[in-house]
Each structure stands twice: as structure tokens, then as C-alpha cells.
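Q: heads up, no residue letters with this:
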């Protein structure tokens, strides 16, 4: 697998620049040629976290398809102007399938994909779709609901904490689900929320954990691309909930569980589709039932009968028996957002820009 650095990639000139000017369309590869696949990561590949899970999906494709595929992976591309240049270069260099792995890659993909109609683009966390631009996403809120229930069983202060990268629907929705899951066990529990406005800032994340602990939160969930939240919570004696990867090894024995992400089925489906010539732009949104969201092993400190209840909750959410956003649900101001007997629609979940009652914090 080729892995040029960000600096090397963005310094490409000459022939590549000329190709960018033509919008160079990529025709079908010869039978003996591997399918060239480009993948752009929003952060460096670490031992755990969001980008690590995408790298594991790449490994799954390589393991199953072998020499039928060839990858070019670019790490640490967050700024839109950089991402646009990278996606154009990948498309002009013969990659017939290209993955963007962050919400921040959305606008660049929307600009680049129309210029390369014979290239298949896949966007994780995407909200705009075209004939050659599909998207895939996880129902994080399902795992958050279960994790919140685990936290409520172990909290003594009736206060949990949430740290998010940015106040976007993909993060606001899971934050709400965390509290709703906790309130399904203890209606009196509350959740303090802090947003870092960064996916990768261990220093700010450490400060956020310290703040939440000082506010009395004894269970901390952090949706960022580091294990800092789990690690610092453990050092402070608070329980933690991991995100994307199982972070138990960093938690000092205090991680209750983690809602992990397995993108392998999305990557394999796209690669096989392009190889077979029948790839289609799709909107895929899967959770516990499909195995895209998985719960990490529960902490042995949780009573066995409680673990059994949590596993049953997983199954009930997967089967549809339990929906994390079933009414009645009120917002912070006490307004009814989901009536009793109703369930929040998928479109409203994916566009969630409000906090549920019991959340303490602002969407900023």
C-alpha cells in the first residue's frame, strides 16, 4: 500500500497538474490490472480511533481481494482546500474508487466528483449524493444509547459527561442518545456537554475531562479521534466510554464499554461493485444489526445481571423492538420534540441540532 506524505502529495506538479485541467476520465482497467483505490484520512493513523477503524477496513479489502486491488492512502487531510486538491489528484491518477472519510471532506468531494463521472466516490458521513457520489454512515446513536445505560448503572453522582469534536448532527445526536440511554435507567440523570471544535486535540480534551470531573460527572464519553478522554477519566477515577475503537487498554480499568465502528462491509461492497462493473451510488446507514456498530466487552466491574440486560438492549435495538429516539422526548427548554408513541424520523435524527432535556451545555 502506497502511503505518500501530505507534503509530498500536495507538491505534485507537471503532468498531474495538466491532468487536473482536463478532468481526465478514467476508463475501465484491463483485466490484469488491479483496481486502484484512493483513501483520504482526516487524521494520522493511530493505534486506535476513527482513522484507525477506516484503516482496518482497508486491510479487510486487501485481505479478501488481494492483488485485485491497489491502494493509495493519504493521511491527515482536514482542510477543505487541501482535500479538494488531493481528491482531484487521486481521480486524475487512475484511481477508479475514492473514499473520503470525514464530514469535512464533503464540499471538496461535491466539487471534484462532477469532473470525474467515471470515478466512483464514497463519502463517510456524507449528506450530498450524485450519480457517482455515494455515502455511508453509522447509527452511532444506537451504541451511545446502550453505553449511556451502562453509565447510569454505574454512576453515583447521577451526572455523566460528553465531549464532542464539533456540534454537528453526527455528534449532537449521539450525545442526546447517551443521555436518553442513561435516563432509561435513571430518569434523574443529567449530562454536561463540551465541544472542542477539533477532532484531534489531546490538550483541549484533557482540559475538558478535568472540567467535567470537577462538575461532578463520574462517567465520561468522548467522541474524538484520541484515547485522551478514556485515559484522563481513568486517571481521575471516573468511568469512561470509548468511541470508534475499544480503548480499554488506555482506561486504567475504568472503561465501561465502547461503541466501536467496523466499516469493512462498506469498503468491500464498494470495491466489489466497481470490480464487477455494477457499483451504484447509495445512501447506507447501518448500526448494531448490520455490525457496523459494535459494543466492546463490558467492564467486569458491572454486575453480571446488568451486563445481561445491556446485551438484551443491544439485541432489542438491533431488532427494532427498542428505538433510542422513541417519544416522549423534550428539548432543553421543555418543548415536546417527539410525542409519546412516536419515533423521531431518520431525516430528523440525521439533522439533529438541539439538545434533549437534561443536557447541560450549548451547541457551540
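A: Yes, it's here. For clarity, every value in this text was computed on a predicted model and none was experimentally measured.
Q: C-alpha from now on. contacts and neighbour counts both.
A: OK.
Q: residue 7: neighbour count?
A: When neighbours are counted by other C-alpha atoms under 10 Å, residue 7 registers 8.
Q: ok, the closest residue in space to residue 323 that isn't next to it in sequence - contacts?
A: Nearest residue to residue 323 in three dimensions, chain neighbours excluded: residue 317, at 6.0 Å (C-alpha to C-alpha, 6 or more residues apart in numbering). For residue 317, the residues meeting the contact criterion (C-alpha atoms under 8 Å, 6 or more residues apart in numbering) are 142, 288-289, 323-324.
Q: does residue 317 belong to a helix or a strand, and which?
A: helix 304-319 (DSSP states H and E).
Q: what packs against the helix or strand following that helix?
A: If you walk from helix 304-319 toward the C-terminus, the next helix or strand you reach (DSSP H and E) is strand 329-330. With contacts taken as 3 or more C-alpha pairs under 8 Å, 6 or more residues apart in numbering; DSSP states H and E, strand 329-330 sits against strand 336-338.
Q: list the contacts of the strand it packs on.
A: The list of residues contacting strand 336-338 from outside it, by C-alpha under 8 Å, 6+ apart, reads 325-331, 344.
Q: circling back to that earlier point, just flag the most distant two among the contacts of residue 317.
A: Taking C-alpha to C-alpha as the measure, the contacts of residue 317 reach their widest spread between 289 and 324, a distance of 14.0 Å.
Q: who has more neighbours, those two?
A: Taking other C-alpha under 10 Å, residue 289 and residue 324 do not tie; residue 324 has more neighbours (22 against 16).
Q: quick one: contacts for that one?
A: Residues counted as contacts of residue 324 (C-alpha under 8 Å, 6+ apart) are 141-142, 145, 177, 180-181, 317.
Q: do that again at 10 Å, thanks
A: Contact analysis of residue 324 by C-alpha atoms under 10 Å, 6 or more residues apart in numbering lists 141-146, 174, 176-178, 180-181, 184, 317, 343-344.
Q: this is the comparison structure:
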């Protein structure tokens, strides 16, 4: 994790500018997308594809977009990205953490193609990275969860034990604990971004442990369906998942990628594209909170929305001390705020979480 933290720090401090001409207007800019799940997953990939469609709506015949869905992370990703490059796509978005090395490898072979990798930290002259501060939305969800649990046990379905996911678990627990000192959090790892069967099994395992509120960092609606069966509540992940509202889905964390995609396509078209690292959140409109339903008491809804506004304005940071690590050692002193470098390399749970992070 130290290597990741160092690279993330470099990415945050360095911007590589490219001198590029404006796009020739007599031919459309071909823009390709690589998705880890199906466009109909109702979550992560669905939201990225909404961004792709926003590109078409905004730029019309100046662009031509295409996508390859359900691409496994690993060797298959490198083949799929290469396929898009060979097909003439001059801007390629690779939309999952596990596509990182494949993106860098293909970018070395196609220096005239610009690549954008979501949630990663490796960059090059023709590779930019972009991410969302999901932990901000998790703070709001955690606040609702802490208020709503009757068993004082909330559950979290994690995909992979990477900093982005660990941030979300910590943020959810910290803010649930703030409003409910008796709350506990149970964590189950699915080891997949999108696998409805595994996600349903994970939700069932949590419910069997007495959990009555489920959060997730996986992409399907399967945990909500399982929560519905058991009389538990849950939250939309990545997209609104409003088909499960007003109960069990009581709110959602929504990834709004469209503004970023419009900005980056526009930059290629006008010749101002540059390789940089972007990490946006609630205040930027990239992380949104879905409607909080009437299943949530009015005073809880008010508290959650007040927290959202405080985070969005910069008045409050979800990782503000005093906070200790799970082993009891001090992490953040009273009033101290975590740096982006610390968050980018997060490899520990905060005090009070008894779950283990897999190696």
C-alpha cells in the first residue's frame, strides 16, 4: 500500500500538460468506453453509460461513441482496450480500478490516443485518472443507517479491499457511530464488483448475523432484493435504484459522471486536454444523494441533508479527528483532517471495527 500512497501523492501534486491541436471538425471524435459490468446492472456501469449518452446528446455528430461491456479485469481488459484503439477511438475511458495496468500498457502502444482511467492512480502523458469522493456520500448513508437500525447491527458488502472501498466502510461506521454509540458494523467481502448471486449470499450472511441495515460497494440490486425479503433496509449504490423505493431502499449514493465526461470530451475537441488526476465529490456535483424516502423519520432526513450540505460546502470533512486506528493507535488528533494522500493509501479500519481486511 505504501507504493500506492506514494503514487497517489505524486498524482495529486503533478499535472502533465500536453500541447494538442483542436480536433478536426470534418470527422467525428471517436470515444470508447470499457465497462466491468453490463449496462443494465442498475448501478456502477449503468451510471457510466448515462454519462456516455450525455456525450452524444451534448455534442451530436461531432462525436461517435461505443462501448464494450462486461469486460473482466486482467488480460481480457487489455485485449478490449486494444480493440477500441485499433478501431480508431482517440479517447478511451476505462471505468474500473482493475483496468489500471491494462490501460497503462495499451497507452504505451498508442501514444496518439488519450486514455482516462476511473479510480486508479497510474498516469502517463496520454493517461489521466478520475475518481469520486464516495466516502462523502457514505457519511450521509452511515448517518441514516445509525439512526434506522433497531438491532444496532449494520452490514457492509465490500467488493475488493482497496482504499476506495475501505474509505467507504470507515466513513459509514464513523457516522453511524456518531448518532448511535451502540452500533456495530459487520463486513462481508464479495470479491467482485458485479455478481448478483455473490451479493445476495453476502446480504443473506449479514442478515443471519442480525444485521437490519445493509450498505454495499457492489453494483447489483441483489442486496436490496434480499433486504426486502428479510424486512431489512438498504441503499441504492452508484445509481438511484429507485425501483426498490420507498422501502427497503431508503436513499442512495449516486455517481454523476456526466459533467466530467462532457468536460473531457470538450477538452479533446478544443485541444486543451491534459493528463491530470481529478477527485471530485458532493460539492462538485459528482457524488449525489438520492431522495430520502418517507420510511426515514423527518428529523433523521433533516440531519442527513444537513450533513450533506456541510460536506458539500467544505465546512466539514468526513475524516476529522479524533480518530484512532482499529489497533488503538492514534490516527487523527482532535480537529485534524485526513489528507488526500492518507485517504488514497488507506489500508486500515478505524477503531471500533472488528472485521479484518484481507491481505
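A: Looks like it came in fine. Everything numeric in this text was worked out from a predicted model, so none of it was measured.
Q: any idea what the TM-score is?
A: After superposition, the two chains reach a TM-score of 0.91 (TM-score structural alignment, normalised by the length of structure 2), with 339 aligned residues with a C-alpha RMSD of 1.6 Å.
Q: need the helices for structure 2, in chain order.
A: Listed from the start of the chain, structure 2 has helices (DSSP state H) covering 2-13, 44-59, 75-86, 100-109, 134-148, 163-179, 196-208, 222-230, 258-270, 298-313, 340-344.
Q: buried sites along the shortest one?
A: Counting neighbours by 16 or more other C-alpha atoms under 10 Å, one finds that the buried residues in helix 340-344 of structure 2 are 341, 343-344.
Q: out of the residues you listed, which one sits closest to residue 249 of structure 2?
A: The shortest approach to residue 249 of structure 2 among the buried residues of helix 340-344 of structure 2 belongs to residue 343, at 28.2 Å (C-alpha to C-alpha).
Q: what range does stretch 331-344 of structure 2 cover in structure 1?
A: Alignment of stretch 331-344 of structure 2 against structure 1: residues 337-350, by TM-score structural alignment.
Q: ok so, going back, tell me which of the helices of structure 2 lies nearest to residue 29 of structure 2.
A: If we rank the helices of structure 2 by C-alpha to C-alpha, the stretch that ends up nearest is helix 258-270, at 7.5 Å.
Q: residue in structure 1 matching residue 212 of structure 2?
A: Match for residue 212 of structure 2 (TM-score structural alignment): residue 218.
Q: and the aligned residue in structure 2 for residue 120 of structure 1, what does it touch?
A: In structure 2, the residue equivalent to residue 120 of structure 1 is residue 114, according to TM-score structural alignment. Applying C-alpha under 10 Å, 6+ apart, one finds that residue 114 of structure 2 lies in contact with 31, 85, 89-93, 107, 124-128, 268, 273-275.
Q: cool, and residue 21 of structure 2?
A: 268-273 are the contacts of residue 21 of structure 2 under C-alpha under 10 Å, 6+ apart.
Q: now, which of those residues sits nearest residue 8 of structure 2?
A: residue 273 (20.6 Å).
Q: show me what the closest one lines up with in structure 1.
A: Residue 273 of structure 2 maps onto residue 279 in structure 1, with residues paired by TM-score structural alignment.
Q: I'd say its match and residue 267 touch.
A: No. Between residue 279 of structure 1 and residue 267 there is no contact, the gap being 11.9 Å when judged by C-alpha atoms under 10 Å.
Q: so for these two, which sits in the more crowded spot?
A: Taking residue 279 of structure 1 and residue 267 together and counting by other C-alpha under 10 Å, residue 267 has the greater number of neighbours (21 against 17).
Q: show me what the more buried one lines up with in structure 2.
A: Applying TM-score structural alignment, one finds that residue 267 of structure 1 aligns to residue 261 in structure 2.
Q: would you mind measuring from that match to residue 33 of structure 2?
A: When C-alpha to C-alpha, to the nearest Å is the yardstick, residue 261 of structure 2 and residue 33 of structure 2 sit 11 Å from each other.
Q: measure how buried the equivalent of residue 360 of structure 1 over in structure 2 is and give me the count.
A: The equivalent of residue 360 of structure 1 in structure 2 is residue 354 (alignment by TM-score structural alignment). Residue 354 of structure 2 is flanked by 14 other residues according to other C-alpha under 10 Å.
Q: what's the distance between residue 354 of structure 2 and residue 54 of structure 2?
A: Remark: distance between residue 354 of structure 2 and residue 54 of structure 2 (C-alpha to C-alpha) = 42 Å.
Q: over to residue 224 of structure 2?
A: When distances are taken as C-alpha to C-alpha, residue 224 of structure 2 and residue 54 of structure 2 turn out to be 28 Å apart.
Q: neighbour count for these two, which is higher?
A: residue 224 (29 against 17).
Q: counterpart of the more buried one over in structure 1?
A: Superposed on structure 1 with TM-score structural alignment, residue 224 of structure 2 falls opposite residue 230.
Q: wait, doesn't its match sit right on residue 252?
A: Yes. With contacts counted by C-alpha under 10 Å, residue 230 of structure 1 reaches residue 252, the gap being 8.5 Å.
Q: which neighbours do the two have in common?
A: Listed contacts common to residue 230 of structure 1 and residue 252 are 238-240; contacts here mean C-alpha under 10 Å, 6+ apart.
Q: how many other residues sit next to residue 4 of structure 2?
A: For residue 4 of structure 2, the count of nearby residues is 17 (other C-alpha under 10 Å).
Q: next one: it from residue 347 of structure 2, what distance?
A: The gap separating residue 4 of structure 2 from residue 347 of structure 2 is 10 Å, by C-alpha to C-alpha.
Q: quick check: neighbours shared by these two?
A: Among the neighbours of residue 4 of structure 2, those also in contact with residue 347 (C-alpha under 10 Å, 6+ apart) are residue 163.
Q: returning to what we had before: give the contact list for the match of residue 267 of structure 1.
A: Residue 261 of structure 2 sits next to 48, 51-55, 93, 116, 267 when contact means C-alpha under 10 Å, 6+ apart.
Q: got it, and residue 106 of structure 1?
A: For residue 106 of structure 1, the contact set (C-alpha under 10 Å, 6+ apart) comprises 80, 83-84, 100, 123-129.
Q: that one and residue 78 of structure 1, how far apart?
A: Distance from residue 106 of structure 1 to residue 78 of structure 1, counting by C-alpha to C-alpha: 11 Å.
Q: contacting residues around the most centrally placed residue in structure 2?
A: Structure 2 has residue 134 as the residue nearest its centroid, 5.1 Å off, counting by C-alpha atoms, centre = their mean. By C-alpha under 10 Å, 6+ apart, the residues touching residue 134 of structure 2 are 164-165, 167-168, 171, 217, 238, 253-255, 279-282, 286-288.
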